[in-house]
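Undergrad: okay, structure incoming, though there's no sequence with it:
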């Protein structure tokens, strides 16, 4: 029997919450690029980050790379803390873990090391869960993965122990993952458009539901295509089509968050 496709309903308020999170990430990264005088990154990961991190609770763990500032911001780190993470010099770091943050870890190792470390964290959380029927989830943002076989060790351990682990990788149209069921060790593989906020929300909810219920781990492949519409503009169009876009709410968020950013970056500049 074919597995039933689960398409959870997404409330209008949740859609707005996701949209606002996407805006905050874009505003922060634009302001950081201006401050550091570095070329603006155009990774368009706002939809991916907002959807995946929206479902994480306080007992869950996020593992991300140092340069993934949007993930740190949406996980609840203060702007000064995120700036400290971004501007720190870790060239002499000898360990994969660079620095811990509240409910999250910054990782500087390879994709293979990162996946294996995440599996170890998930196993530790599974052991600690006790009588609680809902498991704490470990979500790891691996970044770009060109060779899915580098995840072999993590997938093998995840499958053997039914770990509450969500492995998230980024690919593009020319480099999609082509792992067989055997190579996946039967861990479900969920490809999704990484720039479609609603599609990301549905995949995130299904992945979190499976892992929390103890069904096992999930590999989420977020595919990015250069020809697609900007994810924030696409989400705005969707809200307008549903007749729930609120220009005043949109403008107020930009005004307030921009002011907060200016305060934080201004304080940073005065300390130099």
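TA: Alright, I've got the coordinates. Note that the structure is predicted; figures quoted are calculated from it, not measured.

Undergrad: CA only for contacts and neighbour counts going forward, please
TA: OK.

Undergrad: got the contact list for residue 12?
TA: Taking Cα atoms under 8 Å, 6 or more residues apart in numbering as the criterion, residue 12 is in contact with residue 244.

Undergrad: mind checking how far it is from residue 238?
TA: Separation of residue 12 from residue 238 (Cα to Cα, to the nearest Å) stands at 11 Å.

Undergrad: ok, how many other residues are close to residue 44?
TA: Residue 44: 20 surrounding residues under other Cα atoms under 10 Å.

Undergrad: what are the boundaries of the helices in the chain?
TA: Shown for the chain, the helices assigned by DSSP state H span residues 12-36, 46-54, 69-74, 79-87, 111-128, 152-161, 197-212, 231-241, 247-271.

Undergrad: list the buried residues in the fifth one.
TA: Right, helix 111-128. Buried residues in helix 111-128, counted by 16 or more other Cα atoms under 10 Å: 111-123, 125-126.

Undergrad: cool, and stretch 244-260?
TA: Quick answer for stretch 244-260 (16+ other Cα under 10 Å): 245, 254, 258.

Undergrad: roughly how far out does it sit from the chain middle?
TA: Remark: stretch 244-260 is offset 23 Å from the chain centroid, using Cα atoms, centre = their mean, to the nearest Å.

Undergrad: second one coming, line it up with the first:
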């Protein structure tokens, strides 16, 4: 497929757009694989899913560099996959965790993959404190690296969020907060982006299903934080009202597919079969 089309965007080349889409498809397929395993095995230890969050996670993590760190909301395999964990041992570890043969604190046993993720601990306040501590260490050591910290807005009160954001701004930390969409719509109604700007850092709302917009905002935010200009908050806003039926607009993968095909970045056939090789690898790893 030609890399040059009438719709080529130098800021986000077509090759990168296809890479983002493929990574989103792979993340969805891996989650579906895990869900199926857990239904069959009546898992002793359950792994979390990232259904519907593929754009938020892939677009913000796909350009993280060696030495960057990630703080996750849950113990899942998505970040291991995005960081390049070899699939066969990753699937073996997933099966071991679900069966109870391996503890779920870490899924990947690849030392490089493990070193890029902060330990998961219960409680958003504790996880964010750890993430900010890691960011302060990177800053103190004058490393050109950042921390990306995922969280749900409802995990903290508005007062607690103000405290976290104010402290991050005061310390000028190289950290990007990514607020994931709350699937159930519950939680305290707040304007977290406004609170971020009041605290002294950019607060940027982005459509949670728009991987292209998220990618561009993430790249600008990473450049800012790597350049010593401090933290950024990206709030992933769900555009689907509570109770609204799932449709192309509310599914990030279908949304991305429509974007790519409308601009002739890929064909319908290419998009339809983008996950076939990955599916075959999933099937082969079972044997």
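TA: Looks like it arrived, so ask away. Computed from a prediction, not measured in an experiment: that's the story for all the values here.

Undergrad: for the helices of structure 1, which one sits closest to residue 184 of structure 1?
TA: helix 152-161 (6.3 Å; Cα to Cα).

Undergrad: what sits up against the closest one?
TA: 112, 115-116, 118-119, 123, 163-165, 183-187, 216-217.

Undergrad: let's see it at 6 Å
TA: Helix 152-161 of structure 1 is touched from outside by 115, 116, 119, 185, with contacts defined as Cα atoms under 6 Å, 6 or more residues apart in numbering.

Undergrad: residue nearest the middle of structure 2, spatially speaking?
TA: Structure 2 has residue 57 as the residue nearest its centroid, 1.7 Å off, counting by Cα atoms, centre = their mean.

Undergrad: now check structure 1 for the residue matching that residue.
TA: With TM-score structural alignment as the criterion, residue 57 of structure 2 lines up with residue 49 in structure 1.

Undergrad: quick one: residue 33 of structure 1 and residue 40 touch, right?
TA: Yes. Judged on Cα atoms under 6 Å, residue 33 of structure 1 makes contact with residue 40 at a distance of 5.4 Å.

Undergrad: and residue 83 of structure 1, what pairs with it in structure 2?
TA: Residue 83 of structure 1 maps onto residue 94 in structure 2, by TM-score structural alignment.

Undergrad: residues near its match, how many?
TA: Based on other Cα under 10 Å, the number of other residues close to residue 94 of structure 2 is 24.

Undergrad: OK, contacts around it?
TA: Here residue 94 of structure 2 is in contact with no residue (Cα under 6 Å, 6+ apart).

Undergrad: what do you get for residue 202 of structure 2?
TA: residue 232.

Undergrad: which residue in structure 1 aligns with residue 277 of structure 2?
TA: By TM-score structural alignment, residue 277 of structure 2 lines up with residue 256 in structure 1.

Undergrad: now do residue 253 of structure 2
TA: Counting by TM-score structural alignment, residue 253 of structure 2 lines up with residue 232 in structure 1.

Undergrad: how much space is there between that match and residue 238 of structure 1?
TA: Separation of residue 232 of structure 1 from residue 238 of structure 1 (Cα to Cα) stands at 10 Å.

Undergrad: who has more neighbours out of the two?
TA: Set residue 232 of structure 1 next to residue 238 and count neighbours by other Cα under 10 Å: residue 232 wins out with 21 against 16.

Undergrad: next, count neighbours for the aligned residue in structure 1 for residue 201 of structure 2.
TA: Correspondence of residue 201 of structure 2 to structure 1, assessed by TM-score structural alignment: residue 187. The tally of other residues near residue 187 of structure 1 (other Cα under 10 Å) stands at 19.

Undergrad: ok, now residue 166 of structure 1?
TA: 28.

Undergrad: ok, residue 29 of structure 1 next?
TA: Neighbour tally, residue 29 of structure 1, other Cα under 10 Å: 17.

Undergrad: which position in structure 2 aligns with it?
TA: When structure 2 is aligned by TM-score structural alignment, residue 29 of structure 1 is paired with residue 31.

Undergrad: the residue nearest to residue 147 of structure 1 when sequence neighbours are not counted and residue 166 of structure 1, how far apart?
TA: In space, not counting the residues next to it along the chain, residue 147 of structure 1 is nearest to residue 177; the distance is 7.3 Å by Cα to Cα, 6 or more residues apart in numbering. Distance of residue 177 of structure 1 to residue 166 of structure 1, given as Cα to Cα: 16 Å.

Undergrad: ok, residue 204 of structure 1 next?
TA: Residue 204 of structure 1 sits 9 Å away from residue 166 of structure 1, going by Cα to Cα.

Undergrad: map residue 16 of structure 2 onto structure 1.
TA: Alignment note: residue 16 of structure 2 maps to residue 14 in structure 1; criterion TM-score structural alignment.

Undergrad: please apply the same query to residue 125 of structure 2.
TA: The alignment partner of residue 125 of structure 2 in structure 1, by TM-score structural alignment, is residue 112.

Undergrad: quick one: contacts for its match?
TA: 150, 151.

Undergrad: over to the one 4 residues further on?
TA: Counting by Cα under 6 Å, 6+ apart, residue 116 of structure 1 makes contact with residue 154.

Undergrad: what about 8 Å?
TA: By Cα under 8 Å, 6+ apart, the residues touching residue 116 of structure 1 are 151, 153, 154.

Undergrad: residue 258 of structure 1 now?
TA: Applying Cα under 8 Å, 6+ apart, the residues near residue 258 of structure 1 are residue 27.

Undergrad: separation between it and residue 124 of structure 1?
TA: In terms of Cα to Cα, residue 258 of structure 1 sits 39 Å off from residue 124 of structure 1.

Undergrad: same question for residue 138 of structure 1.
TA: Computed with Cα to Cα, the distance linking residue 138 of structure 1 and residue 124 of structure 1 is 10 Å.

Undergrad: same check on residue 217 of structure 1?
TA: Applying Cα to Cα to residue 217 of structure 1 and residue 124 of structure 1 gives a distance of 14 Å.

Undergrad: please name the nearest non-neighbouring residue to residue 197 of structure 1.
TA: The shortest distance from residue 197 of structure 1 to any non-neighbouring residue, by Cα to Cα, 6+ apart, is to residue 47 (4.6 Å).

Undergrad: quick check: that neighbour vs residue 192 of structure 1, distance?
TA: Distance from residue 47 of structure 1 to residue 192 of structure 1, by Cα to Cα: 11 Å.

Undergrad: shared neighbours, those two?
TA: When contacts are counted by Cα under 8 Å, 6+ apart, the set common to residue 47 of structure 1 and residue 192 consists of residue 200.

Undergrad: correct me if wrong: residue 119 of structure 2 contacts residue 113.
TA: No. Between residue 119 of structure 2 and residue 113 there is no contact under Cα atoms under 8 Å: 11.9 Å.
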